[in-house]
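Chemist: sequence and computational prediction follow.
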Amino acid sequence: MQNETELLKFLLPESLIEYFHIVSFENIESTLHIHFEEKNTIPKELSSFSLQSKGFLPEITVDDFPLRGKSVKLHIKRRRWTDVKTGKILQRNWNLIADGTRMTLDFA
């Protein structure tokens, strides 16, 4: 039998399930709010850098397709990385992820 993660890929953008943890969710009136935090995994495109996770960028909210007659708001916290050699702040290239998914370039 497949697990819950596989089921969620049918209901939510697959890239969210792959790159983020669901931290919490709440049903407020007619809106489902789902809160995500990016996993603490160094992005492949940044693997040549010596990186350290340094918290999150400001949360963004994305409207997703309704589920069971409820509007859906995805609250997403993207991770930021610091190059320990230069001190430069880096993040995953979301343009690569958004291409070919239900995620829009507004997210990236």
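Modeler: Great, that's in hand. Numbers count the residues shown, from 1 in each chain.
Chemist: C-alpha only now, for contacts and for neighbours.
Modeler: Noted.
Chemist: who are the contact partners of the residue lying farthest from the centre of the chain?
Modeler: Among the C-alpha atoms of the chain, the one most distant from their mean position (CA atoms, centre = their mean) is that of K85, at 26.5 Å. Contacts for K85 were tallied using CA atoms under 8 Å, 6 or more residues apart in numbering; they are S50.
Chemist: run a quick neighbour tally on N95.
Modeler: As a burial measure, N95 scores 14 neighbours (other CA atoms under 10 Å).
Chemist: where does it fall, secondary structure wise?
Modeler: Secondary-structure element containing N95, defined by DSSP states H and E: helix 94-98.
Chemist: tell me the buried residues in that helix?
Modeler: Across helix 94-98, burial judged by 16 or more other CA atoms under 10 Å covers 94, 97-98.
Chemist: so the residue farthest from the centre of the chain lies in a strand, does it not?
Modeler: No - in this structure, K85 is coil, not part of a strand, as judged by DSSP: H, G, I helix; E, B strand; the rest coil.
Chemist: could you pull out the strands in the chain for me?
Modeler: Using DSSP state E, the strands of the chain run over 20-28, 31-38, 51-56, 60-67, 70-77, 79-83, 89-90.
Chemist: another structure for you, compare them:
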Amino acid sequence: MKHKEVPNKYEFFASFFLPNGMLDWFDIVRIEEETNDGTKKFDGFFSTILHIYLDERDNREGETLGLVPNGFTEPTTIKDYPIRDRKVILHVRRRRYKDADGRSIILNHYPLKSDGTELSVEFGVFLKDDPR
């Protein structure tokens, strides 16, 4: 059995339920559970909806780039694997920075969504490979 040191037990546990590598780039800032009234298309199957809110970590490589944090982008909504009869929606905010000229920039581009969908990459591959 592989043993791994875990600085945060909750992050270790959450890593089993979130897309691969998500906690390398983002912090969980809030989790909400919403009772599903079943009125949304294709949502009637799920009794509740789990909303997981994630903010990008400050992953700058030192201050040599001269970038200053400048808030977050509007959240991107990503549908992920259901967890225990709960539809899962990730709300991901990317970190913005200002450069020395005052322009707003985003540093990294992560593979968060499957091309042309609102699904996480892993969930999109899973559904694409489904032989139905």
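Modeler: Yep, it's here. Fair warning: this is a prediction, and the values are worked out from it, not measured in the lab.
Chemist: any chance of the strands of the first structure in JSON lines, plus distance to E6 of the first structure and mean neighbour count?
Modeler: Supplementary listing: the strands of the first structure in JSON lines, determined by distance: least, CA to CA, whole Å; neighbours: other CA atoms under 10 Å:
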{"stretch": "strand 20-28", "distance to E6 of the first structure": "14", "mean neighbour count": "13"}
{"stretch": "strand 31-38", "distance to E6 of the first structure": "17", "mean neighbour count": "18"}
{"stretch": "strand 51-56", "distance to E6 of the first structure": "26", "mean neighbour count": "16"}
{"stretch": "strand 60-67", "distance to E6 of the first structure": "17", "mean neighbour count": "13"}
{"stretch": "strand 70-77", "distance to E6 of the first structure": "18", "mean neighbour count": "19"}
{"stretch": "strand 79-83", "distance to E6 of the first structure": "23", "mean neighbour count": "20"}
{"stretch": "strand 89-90", "distance to E6 of the first structure": "30", "mean neighbour count": "16"}
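Chemist: T104 of the first structure is nearest to which of the ones you listed?
Modeler: Between T104 of the first structure and the strands of the first structure, the shortest separation by CA to CA is 9.4 Å, and it involves strand 60-67.
Chemist: so that closest one aligns onto which residues of the second structure?
Modeler: Residue correspondence for strand 60-67 of the first structure in the second structure, counting by TM-score structural alignment: residues 76-83.
Chemist: what does the matching stretch rub up against?
Modeler: Under CA under 8 Å, 6+ apart, the answer for stretch 76-83 of the second structure is 17-19, 87-93, 112-113, 118-120, 123.
Chemist: go again using 7 Å as the cut-off
Modeler: By CA atoms under 7 Å, 6 or more residues apart in numbering, the surrounding residues in contact with stretch 76-83 of the second structure are 88-93, 113, 118-120, 123.
Chemist: biggest helix in the first structure by residues?
Modeler: Of all the elements of type helix in the first structure, the one with the most residues (DSSP state H) is helix 4-11.
Chemist: what residues in the second structure pair up with that one?
Modeler: Applying TM-score structural alignment, one finds that helix 4-11 of the first structure aligns to the residue range 10-17 of the second structure.
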